[in-house]
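Trainee: Below are the sequence and a predicted model; questions follow.
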Amino acid sequence: MNPTQPAPAQPTTDTVLTDVTGMLRTVLAEYGDDDVPIGMATTFNRDLELESIDLVTLAGLLEERYGQRVNLAEFLAGMEFDEIIELTVGRLVEHVTESLKTAQAG
């Protein structure tokens, strides 16, 4: 793994969406689906058809990029099953943005 890259000084929805989209394209490339449109309303289950192992890969990519500031497993653990099934890219982006802002403030 590469060392953690520095996060933007002021994380914004746009910069985090760009990062997360790149990570998702990496995960989807394993299936040859790296050209699927990804936006804030894109769902992990219905639109991207990600499996639980794909979320593990995504968690690793998030940690590689942001370090311990963003913990996908902890984020998902606080959700009900239906919430996880309906999880959107936008909700993850919001979580990442807030986690980064909290880490910078603390």
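Mentor: Cool, the structure landed. Numbering: from 1, shown residues only.

Trainee: C-alpha only now, for contacts and for neighbours.
Mentor: OK.

Trainee: can you pull out the helices in this structure?
Mentor: Ranges of helices in the chain, per DSSP state H, are 13-29, 52-66, 72-77, 81-85, 89-105.

Trainee: Turn these into JSON lines, columns for mean neighbour count.
Mentor: Shown next, in JSON lines, are the helices of the chain (neighbours: other CA atoms under 10 Å):
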{"stretch": "helix 13-29", "mean neighbour count": "18"}
{"stretch": "helix 52-66", "mean neighbour count": "17"}
{"stretch": "helix 72-77", "mean neighbour count": "13"}
{"stretch": "helix 81-85", "mean neighbour count": "12"}
{"stretch": "helix 89-105", "mean neighbour count": "17"}
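
Trainee: which one of those helices lies closest to residue 36?
Mentor: helix 13-29 (8.1 Å; CA to CA).

Trainee: Put this next to the previous one:
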Amino acid sequence: MLRTVLAEYGDDDVVIGMSTTFNRDLELESIDLVTLAGLLEGRYGQRVNLAEFLAGMEFDEIIELTVGRLVEYVVWSLKTTQAG
């Protein structure tokens, strides 16, 4: 999904790891996070709500958001909804 967003900028060959930041490393903007949120919702439905996840963060946390932290949130969300 992230590669889909990056492809819009021609950056689909960028190396992405768990410590990669959305802002500093990938230079994504808020509209890109909206696109990513839509892709996540399309794949997982309401079980993974990126907007809600980001709403619980301070501005600095959003700026420093890593791929790893988002992956952890997705895994947690899917486990939580599966168990519930």
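Mentor: Structure's in. What do you need? Here the structure is a predicted model, which is why all the values come from computation and not from measurement.

Trainee: right, so of the helices of the first structure, which gets closest to residue 40 of the first structure?
Mentor: Evaluated over the helices of the first structure, closeness to residue 40 of the first structure peaks at helix 89-105, with 3.9 Å, by CA to CA.

Trainee: next one: the closest one to chain centre, how far?
Mentor: 10 Å (CA atoms, centre = their mean, to the nearest Å).

Trainee: tell me the angle of it relative to helix 13-29?
Mentor: 120 degrees (axes from the mean of the first three to the mean of the last three CA atoms, to 10 degrees).

Trainee: Measure the mean distance from helix 89-105 of the first structure to the second structure post-superposition.
Mentor: Helix 89-105 of the first structure: mean distance to aligned residues in the second structure after superposition is 0.3 Å, counting by mean CA distance after the TM-score superposition for the first structure.

Trainee: returning to that earlier point: kindly reformat the helices of the first structure as a markdown table containing distance to residue 36 of the first structure.
Mentor: Listed next are the helices of the first structure as a markdown table, based on distance: least, CA to CA, whole Å:
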| stretch | distance to residue 36 of the first structure |
| --- | --- |
| helix 13-29 | 8 |
| helix 52-66 | 15 |
| helix 72-77 | 22 |
| helix 81-85 | 19 |
| helix 89-105 | 13 |
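
Trainee: Of all those helices, which one is nearest residue 41 of the first structure?
Mentor: helix 89-105 (6.0 Å).

Trainee: Read off where the closest one ends up in the second structure.
Mentor: Using sequence alignment, helix 89-105 of the first structure corresponds to residues 67-83 of the second structure.
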